[in-house]
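Engineer: need the 3D shape of this:
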Amino acid sequence: MESENDTGVEYFVIKGISDLPNLQAPVFILVLLIYILAIGGNLTILLLVGMDSNLQSPMYFFLANLSILDISSITVTLHKTLVAYISGNKNLSFVDCISQAYFFMALECAELLILAAMSLDRYVAICNPLHYHMIMNPRTCVILATACWALGFVEVVPHTILLGNLSCYTSNEINHFFCDVKTLITLSCSDTSLLKLWIVTEGVFVSGLFPLLMTLLPYIFIIFAILKINTNSGRKKAFYTCSSHVTLVIVLYLTLYFLYLTPSSESNLNYHKLFSLFNTAAVPLLNPLIYSLKNKKVKSAMKRQLHILYSKVVYPST
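Structural biologist: The predicted structure is shown next:
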């Protein structure tokens, strides 16, 4: 649905993942399945961390925060897509669209900062194990997590204000499945130079580069500490404790690189949608899978809780 050229819009039309009629049902089923698995996997992590005493440590506290962020992020971006397939209503008001863009950016920034906090936790655990519980005490963990959430939601406020002030759009059709800032900039006929400059200076260097450096810097010290371990088994164990976190960092940053540091044009919007779908749907699904498949403590906790549940069902107390 086209609006008049060079005018503002009251609502946007979200085109979705695919325009092909024959693909509507399969895409809906696929997205719904990914959504259910991602929500279920992250809720499982949250329940395990909350219920199992062996997971009551800083590492899993931050993992629980990561799960909350993933549940929130996938819901913010995919809920309209799922509702649109059922109701047929693809319209989204201007305010709702800007709000969706804000929450998506805020949650992404908070997730990068939580990953940086997890990197700091691994540094203390490996480089200063004798003082680990004293340094990473519950108060410190809560302060770190709160700072990550607060900073993530505050630092994207200028982006949102500048985005909300764009008053001219060539069309109200968004070739995407949610209100992504890059797509909105492509559609806008307003002067977007200030917003683009802010995204490059603050968005890339502060929201992106700062948490990346804060994530990588501890690993420089971690690598040196691991290399000093005399036994191969000790080095393997130390590397293993970091492997899940490193995998998440690599996957997330590579996805964000392809999303926001590649040229923006109408011709590559379909590729942008695919990378966005991977970032918003597959990454939240990968997080619990990586930690459940690669982490022995999580697998052991899951077996214990399933055994407890089985015992309660088969041998209920009288």
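Engineer: every contact and neighbour count from this point should use C-alpha atoms.
Structural biologist: Noted.
Engineer: which one is Phe258 nearest to, not counting chain neighbours?
Structural biologist: Distance criterion CA to CA, 6 or more residues apart in numbering; nearest residue to Phe258, sequence neighbours excluded, is Phe275 at 7.2 Å.
Engineer: I meant Gly164, not that one.
Structural biologist: What sits nearest to Gly164 in space, not counting adjacent residues and going by CA to CA, 6+ apart, is Ile98, at 6.4 Å.
Engineer: and the one you found, that one's in a helix?
Structural biologist: Yes - under DSSP: H, G, I helix; E, B strand; the rest coil, Ile98 sits within a helix.
Engineer: what's the burial count for it?
Structural biologist: When neighbours are counted by other CA atoms under 10 Å, Ile98 registers 20.
Engineer: same question, Ala301
Structural biologist: For Ala301, using other CA under 10 Å, the count is 20.
Engineer: what comes up buried for the helix or strand harbouring Pro158?
Structural biologist: Using DSSP states H and E, Pro158 maps to helix 157-164. For helix 157-164, burial by neighbour count (16 or more other CA atoms under 10 Å) applies to His159, Thr160, Leu163.
Engineer: next up, for comparison:
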Amino acid sequence: MEVRQPEPEDISLEGSDQNQTSVLVFHFLGFGNIHSIQTPLFCGFLFVYVAIISGNLLIVFLVSFQKSLQSPMYFFLSHLSLCDVWCTTNIIPNMLKIILFGGGSISMTGCIIQFYLFGSLTTTQSFLLTVMSYDRYLAICYPLHYFSIMDFQRLLSLTTLSWLLGFLLTLIPSMLVSSLKFCGPSAINHFFCDLSPVLALSCSPKTSLIETVIIFSSIPVILFPFIFIIGTYLKILLTILKISSKRGRQKTFSTCSSHLIIVCTYYGTLIIVYMVPAKQHFSNVNKILSLLYIVVTPLFNPIIYSLRNKEIKTALWKIMSIKATGEVSI
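Structural biologist: Below is the predicted model of the structure:
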């Protein structure tokens, strides 16, 4: 029987198809060679992750079960805390595994899912912070009309819209990234599936187009909310200057300034990472900036926005007192 040898064209086509579909698993390089500080780094991030989960879930619990915290401000804060919990859980456990074992891997499908969830939750958080700044603007600048403007219907609409926009607007970038071809290498120089390191591995000719689309789509998601928040806080600061009580002025100014620091850190890093072309990025700098909005911001959000508030402290003390009384009675 005569065996037909494949034509040269057949070989090249087969090789091309094989190369285009050869990368099914990505490998994370993580933080590089960190053997000397591997254990303390793992313990440090584990402690921070536990603190993030505990602090944010505490806020959700208190707002859900304490009638004294049933106000628009705390309702928005509880959703911000939920967003922080979900976002960090999407990335930090796998990051801990990468640190502990000196690397890790993820399937291409898993990588796209992680990218989509991260993008959706980051976008949702951006809109929630915008809504919260609007809420504070109304409460401080228009206190007499606050509850008539921020009624339950508007409260629910703004929150629902933030979540819906977050998950809908990220669909297009995620679909574009999922359409890329990866021919090798498969090593992601990061600790999660972020945009720039994933694009750097693609052999598809449309990476520049995708990068441009994502940069422009980041304008209404990152830049516009940031400008809006800065504008509302400027109005708030002008209103604070009119407060006759020096103590009240200092207290309100202290609260607003701490909010602005968190907001500027969060949006500033997002603007650098996602609105600056990837060619301008340095991998190590990119990892540090990512830690700011993945680890630092979720850690400080409950402290800055909630745990310093008198109402939160009172609600927490009330729950602890009830528990202590119950244990004594037993």
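Engineer: starting at the chain centroid, how far to the helix holding Pro158 of structure 1?
Structural biologist: Put simply, helix 157-164 of structure 1 sits 20 Å off its chain's centre (CA atoms, centre = their mean, to the nearest Å).
Engineer: toward the C-terminus, what is the element adjacent to it?
Structural biologist: As assigned by DSSP H and E, the chain's next helix or strand after helix 157-164 of structure 1 is strand 173-174.
Engineer: what range does that following strand cover in structure 2?
Structural biologist: Mapped onto structure 2 using TM-score structural alignment, strand 173-174 of structure 1 spans residues 187-188.
Engineer: helices along structure 1, start to end?
Structural biologist: Ranges of helices within structure 1 are 24-51, 58-87, 94-127, 132-135, 138-155, 157-164, 181-187, 193-198, 210-227, 232-260, 269-277, 283-294, 296-314, based on DSSP state H.
Engineer: the shortest one vs structure 2, average distance?
Structural biologist: Superposing on structure 2 and averaging over aligned pairs (mean CA distance after the TM-score superposition for structure 1), helix 132-135 of structure 1 comes out at 1.6 Å.
Engineer: could you list every helix and strand in contact with that helix?
Structural biologist: helix 94-127 (3 or more CA pairs under 8 Å, 6 or more residues apart in numbering; DSSP states H and E).
Engineer: the helix it packs on to helix 157-164, inter-axis angle?
Structural biologist: Between the axes of helix 94-127 of structure 1 and helix 157-164, defined by axes from the mean of the first three to the mean of the last three CA atoms, to 10 degrees, the angle is 160 degrees.
Engineer: now do helix 94-127 of structure 1: which range of structure 2 does it align onto?
Structural biologist: Taking TM-score structural alignment, helix 94-127 of structure 1 hits residues 108-141 over in structure 2.
Engineer: what about Ala147 of structure 1, distance to Met134 of structure 1?
Structural biologist: Ala147 of structure 1 is 20 Å from Met134 of structure 1, where distance means CA to CA, to the nearest Å.
Engineer: neighbour count: those two, which is higher?
Structural biologist: Comparing Ala147 of structure 1 with Met134 by neighbour count (other CA under 10 Å), the higher total belongs to Ala147, at 16 against 10.
Engineer: show me what contacts that one?
Structural biologist: Contact partners of Ala147 of structure 1, counting by CA atoms under 8 Å, 6 or more residues apart in numbering, are absent.
Engineer: likewise Ala125 of structure 1?
Structural biologist: Ala125 of structure 1 makes contacts with Tyr132, as judged by CA under 8 Å, 6+ apart.
Engineer: about what we covered before: so which bit of structure 2 is the helix holding Pro158 of structure 1 matched to?
Structural biologist: Helix 157-164 of structure 1 covers residues 171-178 of structure 2 once aligned (TM-score structural alignment).
Engineer: one more: stretch 42-50 of structure 1?
Structural biologist: Going by TM-score structural alignment: stretch 42-50 of structure 1 matches residues 56-64.
Engineer: tell me the buried residues in the matching stretch?
Structural biologist: Asn56, Leu57, Leu58, Ile59, Val60, Leu62, Val63.
Engineer: any chance of those residues in JSON lines, plus distance to Phe26 of structure 2?
Structural biologist: Output for these, formatted as JSON lines (distance: CA to CA, whole Å):
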{"residue": "Asn56", "distance to Phe26 of structure 2": "31"}
{"residue": "Leu57", "distance to Phe26 of structure 2": "32"}
{"residue": "Leu58", "distance to Phe26 of structure 2": "36"}
{"residue": "Ile59", "distance to Phe26 of structure 2": "36"}
{"residue": "Val60", "distance to Phe26 of structure 2": "35"}
{"residue": "Leu62", "distance to Phe26 of structure 2": "40"}
{"residue": "Val63", "distance to Phe26 of structure 2": "40"}
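Engineer: out of those residues, the closest to Ile34 of structure 2 would be?
Structural biologist: Asn56 (29.8 Å; CA to CA).
Engineer: the closest one reaches Leu77, doesn't it?
Structural biologist: No - under the criterion of CA atoms under 8 Å, Asn56 of structure 2 makes no contact with Leu77, lying 9.2 Å away.
Engineer: alignment lookup: Cys43 of structure 2 to structure 1.
Structural biologist: Match for Cys43 of structure 2 (TM-score structural alignment): Ile29.
Engineer: and the gap between its match and Ile114 of structure 1?
Structural biologist: Relative to Ile114 of structure 1, Ile29 of structure 1 is positioned 31 Å away (CA to CA).
Engineer: so between these two, which is more surrounded?
Structural biologist: When neighbours are counted by other CA under 10 Å, Ile29 of structure 1 and Ile114 differ, and Ile114 comes out ahead with 26 against 13.
Engineer: number of residues surrounding the residue lying closest to the more buried one once chain neighbours are set aside?
Structural biologist: Distances taken as CA to CA, 6+ apart place Cys148 nearest to Ile114 of structure 1, at 6.0 Å, with adjacent residues excluded. Here the number of neighbours of Cys148 of structure 1 (other CA under 10 Å) works out to 22.
Engineer: what of Lys312 of structure 1?
Structural biologist: 11.
Engineer: just give me the match in structure 2 for it.
Structural biologist: Correspondence of Lys312 of structure 1 to structure 2, assessed by TM-score structural alignment: Gly326.
Engineer: quick one: map Asn33 of structure 2 onto structure 1.
Structural biologist: Residue correspondence to structure 1 (TM-score structural alignment): Asn33 of structure 2 is matched to Asp19.
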